[in-house]
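*Asks:* show me the folded form of this:
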Amino acid sequence: MKWDELAEESCSMARTLSVIGDRWTLLILRDCFLGVRRFDAFQDRLGVTRGILSDRLKQLTEAGVLKKIAYQDRPPRHEYKLTAKGLDLYPVVLSIVHWGDRHMAGDAGRPVLHRHQSCGHLFDPVLSCSECGDPLRPQEVDVLPGPGRTDDRHLPVTARRSG
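*Replies:* Reported below is the predicted structural model:
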């Protein structure tokens, strides 16, 4: 699998990585969810070069994850807002943060906490079944061929066709 061909793979993970599978892209998305919208603010927070930042913002905009909106004409200035497609990445970003909180935070603890506005409680994200609501654990999930499957490379070994 070549990096520039991930978008063409029959694997949803590979296609997703073709959009967000870069460290700068994930950090840009983190900052978007924290309310950052302007180029200079991204650059100040991330310390990334202008060229890399410009490239990643362009990729996210072309992928429909961000929308580029002019806020000034002279000189031209834009801000970047999450689209509905971008907002759908929130569980992904929050899951990565939670993993980091559990395994990378160190003795000082979590760098940030998340509070649910509706109930006022601090929370940990939980992946649950959309049908029964039970938490999902890897050992309790079967991966089956779907209608968009074009080959067996991305199925578990036990689910692959014999012969």
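
*Asks:* every contact and neighbour count from this point should use C-alpha atoms.
*Replies:* OK.

*Asks:* could you measure from Leu26 over to Gly47?
*Replies:* As defined by Cα to Cα, to the nearest Å, Leu26 lies at a distance of 14 Å from Gly47.

*Asks:* just give the nearest non-adjacent residue to Leu27, would you?
*Replies:* Leu46 (7.6 Å; Cα to Cα, 6 or more residues apart in numbering).

*Asks:* and Leu87, by the same measure?
*Replies:* Per Cα to Cα, 6+ apart, closest to Leu87 is Val65, 7.9 Å.

*Asks:* ok, that neighbour - contacts?
*Replies:* With contacts defined as Cα atoms under 8 Å, 6 or more residues apart in numbering, the neighbours of Val65 are Leu82, Thr83, Ala84, Lys85, Gly86, Leu87.

*Asks:* ok so the fifth one is a helix residue?
*Replies:* Read it as Gly86. Yes: Gly86 sits within a helix when classified using DSSP: H, G, I helix; E, B strand; the rest coil.

*Asks:* surely it is in contact with Gly64?
*Replies:* Yes: if you go by Cα atoms under 8 Å, Gly86 and Gly64 touch, sitting 7.4 Å apart.

*Asks:* so which of the two has more stuff around it?
*Replies:* Gly86 (19 against 16; other Cα atoms under 10 Å).

*Asks:* hey, where'd the helices end up in this protein?
*Replies:* Secondary structure of the chain, counting by DSSP state H: helices at 12-20, 23-33, 39-46, 50-62, 84-87, 90-103.

*Asks:* adding distance to Val143, write these out as CSV.
*Replies:* Output for the helices of the chain, formatted as CSV (distance: least, Cα to Cα, whole Å):
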stretch, distance to Val143
helix 12-20, 13
helix 23-33, 26
helix 39-46, 37
helix 50-62, 29
helix 84-87, 25
helix 90-103, 19
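
*Asks:* please generate a structure for the following sequence too, so the two can be compared:
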Amino acid sequence: MRTAPCPVMRTVDLIGDKWTLLILRDAFDGLRRFSQFQRSLGIAKNILSDRLAALVASGIMRTEPASDGTSYHAYVLTEKGLELFDLIVTLRQWGERNAFESGEEYRTLIDETTGEPLARVTYVRPDGRPLRRDETRLGDFRPIE
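*Replies:* The predicted structure follows:
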């Protein structure tokens, strides 16, 4: 829906499918090959093929020759795709707080430098003060530069 003036709607149109989000999660976790995604997700090959093709067509991923010299290719996040990191982390952190029962185990995302779980994603003003939802509003339409 290219005519929708809502960035959320356009983003959901591109990546709002369950399988697409899980493919992105796996790509951020280092998976690159079709067979790796298929094994990790247990997804039907035709669905995986469709979702990967859509991610490539939208410029979120690109294909490149496999590093092992085989005729296979790898799926790699582009700069556009890498910009989705905050979204994937935010979804993960929301799930940690809201989708598990007390005592259930899950794997946390760890900062390789500190060895600690990532701090909760938050939004701050330029002066470093936290920004709350009730301190925002929808602005006027403006063109993308």
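
*Asks:* related to what we said a few turns ago, compare Leu26 and Gly47 of the first structure (neighbour count), which wins?
*Replies:* Shown here are Leu26 of the first structure and Gly47; by other Cα under 10 Å, Leu26 has more neighbours (17 against 10).

*Asks:* so who does the more buried one touch?
*Replies:* Contacts of Leu26 of the first structure by Cα under 8 Å, 6+ apart are Ile20, Val93.

*Asks:* what's the match for it in the second structure?
*Replies:* Taking TM-score structural alignment, Leu26 of the first structure has Leu21 as its aligned residue in the second structure.

*Asks:* how much space separates Pro130 of the second structure from Gly95 of the second structure?
*Replies:* Taken as Cα to Cα, the span from Pro130 of the second structure to Gly95 of the second structure is 22 Å.

*Asks:* the most centrally placed residue in the second structure and Ala27 of the second structure, how far apart?
*Replies:* Computing the C-alpha centroid of the second structure and ranking residues by Cα atoms, centre = their mean puts Ile88 first, at 4.1 Å. Between Ile88 of the second structure and Ala27 of the second structure the computed distance is 11 Å (Cα to Cα).

*Asks:* thinking again about what came up before, highest neighbour count among the contacts of Val65 of the first structure?
*Replies:* Neighbour max across those (other Cα under 10 Å) = Leu82, 21 neighbours.

*Asks:* the second structure: which residue goes with that one?
*Replies:* Leu82 of the first structure maps onto Leu77 in the second structure, by TM-score structural alignment.

*Asks:* returning to what we had before: surely the residue nearest to the centre of the second structure meets Arg25?
*Replies:* Yes: when contacts are counted by Cα under 8 Å, Ile88 of the second structure is listed as touching Arg25 (6.5 Å).

*Asks:* Val141 of the first structure -> the second structure?
*Replies:* Under TM-score structural alignment, Val141 of the first structure pairs with Thr136 in the second structure.

*Asks:* can you check Val93 of the first structure too?
*Replies:* Correspondence of Val93 of the first structure to the second structure, assessed by TM-score structural alignment: Ile88.

*Asks:* what's the burial count for the match of Val141 of the first structure?
*Replies:* Neighbour tally, Thr136 of the second structure, other Cα under 10 Å: 8.

*Asks:* leaving out the residues flanking it, which one is nearest to Thr25 of the first structure?
*Replies:* Distance criterion Cα to Cα, 6+ apart; nearest residue to Thr25 of the first structure, sequence neighbours excluded, is Arg56 at 6.0 Å.

*Asks:* measure the one you found to Leu136 of the first structure for me?
*Replies:* Arg56 of the first structure is 32 Å from Leu136 of the first structure, by Cα to Cα.

*Asks:* and Ile69 of the first structure, by the same measure?
*Replies:* In terms of Cα to Cα, Ile69 of the first structure sits 38 Å off from Leu136 of the first structure.

*Asks:* likewise for Arg38 of the first structure?
*Replies:* 37 Å.

*Asks:* hang on, Asp31 of the first structure packs against Phe42?
*Replies:* Yes: under the criterion of Cα under 8 Å, Asp31 of the first structure makes contact with Phe42 at 7.3 Å.
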